[in-house]
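Student: build me a model:
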Amino acid sequence: MTSSPDLRFPKSARVRTRADYACAFDAARRVHGAHFQLVFKTDPTPAPGAARLGLAVSRKVDKRAVQRNRIRRVLKEAFRAAHAQLGPGSYVFVAKPSARAVENAALRHDFLRLMQRAGALPSTSTQGTMQRPPTNDDSA
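Tutor: A predicted model of the protein is given here:
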């Protein structure tokens, strides 16, 4: 069973070694969400596909490996889906204990919101649902 190249999570797209994590945490910016803390360090030299994901889901989040792995799988999938739009850099997600009790959709939503706040993804339109009344600018 082979998967398509877009759905893979290659080693080049991961923060893997202790030195990589240390580099990502040194002089990095932090953004807090409801279920995660995002520690990110952008790369000034843009290269296609240079976004890398690191995950830290400790036993403090949940003692059961099944739940920790579920959180990791959801984040990896969300990263794969958004990888083409991400700016270059290292993005490390540190899970909070509140992540164990929420559904996958809420985890994905928090992932996307944090990436938008970090500037890695374009923000969605924040306009409300009500339309503005027409203005009479044509009278000039």
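Student: contacts, neighbours, all on C-alpha from now
Tutor: Noted.
Student: find the nearest non-adjacent residue to L38, please.
Tutor: Computed as C-alpha to C-alpha, 6 or more residues apart in numbering, the closest residue to L38 that is not its neighbour in sequence is F93, at 4.7 Å.
Student: what's the burial count for that neighbour?
Tutor: 24 (other C-alpha atoms under 10 Å).
Student: tell me what whichever strand or helix holds it is packed against?
Tutor: Applying DSSP states H and E as the criterion places F93 in strand 89-95. Helices and strands touching strand 89-95, by 3 or more C-alpha pairs under 8 Å, 6 or more residues apart in numbering; DSSP states H and E, are helix 18-25, strand 36-42, strand 51-56.
Student: which residues of this protein fall in helices?
Tutor: 18-25, 65-82, 104-118 (DSSP state H).
Student: could I get the ones you listed as TSV with mean neighbour count and distance to S98?
Tutor: What follows is the helices of the chain, written out as TSV (neighbours: other C-alpha atoms under 10 Å; distance: least, C-alpha to C-alpha, whole Å):
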stretch	mean neighbour count	distance to S98
helix 18-25	14	22
helix 65-82	16	11
helix 104-118	18	10
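Student: want to throw these into CSV with distance to T45?
Tutor: Listed next are those as CSV, based on distance: least, C-alpha to C-alpha, whole Å:
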stretch, distance to T45
helix 18-25, 15
helix 65-82, 20
helix 104-118, 17
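Student: next, the second sequence, to be compared with the first:
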Amino acid sequence: MGLPKINRLHRRDFQVVYQQGFSRHSSHLKLKALPARGNAGIEEGQQLPASQFGITISRKISKKAVARNRVKRQLRAALRQLLPQIPRGWKMIFVVKPRATECKYEHFLRELEQLLSQAEAIDGH
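Tutor: Below you'll find the predicted structure:
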């Protein structure tokens, strides 16, 4: 099961995040994030839009689609678990580094928490 549709980053937004967002790194992942822009374009009484996420994994990571898809599924599952802690309005892209194919779900969950706290998207522990 993937991310809810409202939390998926649209194709046209990837370039905006790459150009305007900031980066954080861990051993297996790179985060490009663009925080909410205050109340720009939001009318009184409305909330910020839901946070949106994208995952990028190159063919350089693995030639086999099976391996790339397994990594994406594990990342999506970890993101779903952390979703309630992430405030609204963020746009984030997770870029997978080459050694990530050997990671398990728990490792991705720890790295995502670490990256999100470095980006100040969630409170650090």
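Student: follow-up on the earlier one: outside of the strand holding F93 of the first structure, which residues touch it?
Tutor: Applying C-alpha atoms under 8 Å, 6 or more residues apart in numbering, the contact partners of strand 89-95 of the first structure are 15, 21, 24, 35-43, 50-58, 61.
Student: and what of stretch 36-49 of the first structure?
Tutor: For stretch 36-49 of the first structure, using C-alpha under 8 Å, 6+ apart, the contacting residues are 13, 24-25, 27-32, 83-84, 86-96, 99, 110-111, 114, 118.
Student: where's that stretch relative to the chain centroid, distance-wise?
Tutor: Taking C-alpha atoms, centre = their mean, to the nearest Å, one finds stretch 36-49 of the first structure lying 10 Å from the centre of the chain it belongs to.
Student: again with stretch 94-106 of the second structure
Tutor: So, by C-alpha atoms, centre = their mean, the centroid of stretch 94-106 of the second structure is 13 Å from its chain's centroid.
Student: show me what A50 of the second structure lines up with in the first structure.
Tutor: When the first structure is aligned by TM-score structural alignment, A50 of the second structure is paired with A50.
Student: gap between the closest residue to its match other than its chain neighbours and A24 of the first structure?
Tutor: Excluding its sequence neighbours, the residue lying closest to A50 of the first structure (C-alpha to C-alpha, 6+ apart) is P88, at 4.6 Å. Per C-alpha to C-alpha, to the nearest Å, P88 of the first structure is found 12 Å from A24 of the first structure.
Student: please apply the same query to L86 of the first structure.
Tutor: Separation of L86 of the first structure from A24 of the first structure (C-alpha to C-alpha) stands at 16 Å.
Student: and for V102 of the first structure?
Tutor: Taking C-alpha to C-alpha, one finds V102 of the first structure at 27 Å from A24 of the first structure.
Student: from the contacts of strand 89-95 of the first structure, list the buried ones, please.
Tutor: 15, 21, 24, 35-42, 50-57, 61 (16 or more other C-alpha atoms under 10 Å).
Student: let me see the contact set for the residue nearest to A121 of the second structure when sequence neighbours are not counted.
Tutor: Among residues not flanking A121 of the second structure along the chain, I86 sits closest, at 6.0 Å (C-alpha to C-alpha, 6+ apart). Going by C-alpha under 8 Å, 6+ apart, I86 of the second structure touches 51, 121-122.
Student: I86 of the second structure maps to what in the first structure?
Tutor: Per TM-score structural alignment, I86 of the second structure is aligned with L86.
Student: roughly how far apart are its match and R59 of the first structure?
Tutor: 29 Å.
Student: return the mean post-superposition distance for the strand holding F93 of the first structure against the second structure.
Tutor: Following the fit onto the second structure, the mean deviation recorded for strand 89-95 of the first structure is 0.5 Å by mean C-alpha distance after the TM-score superposition for the first structure.
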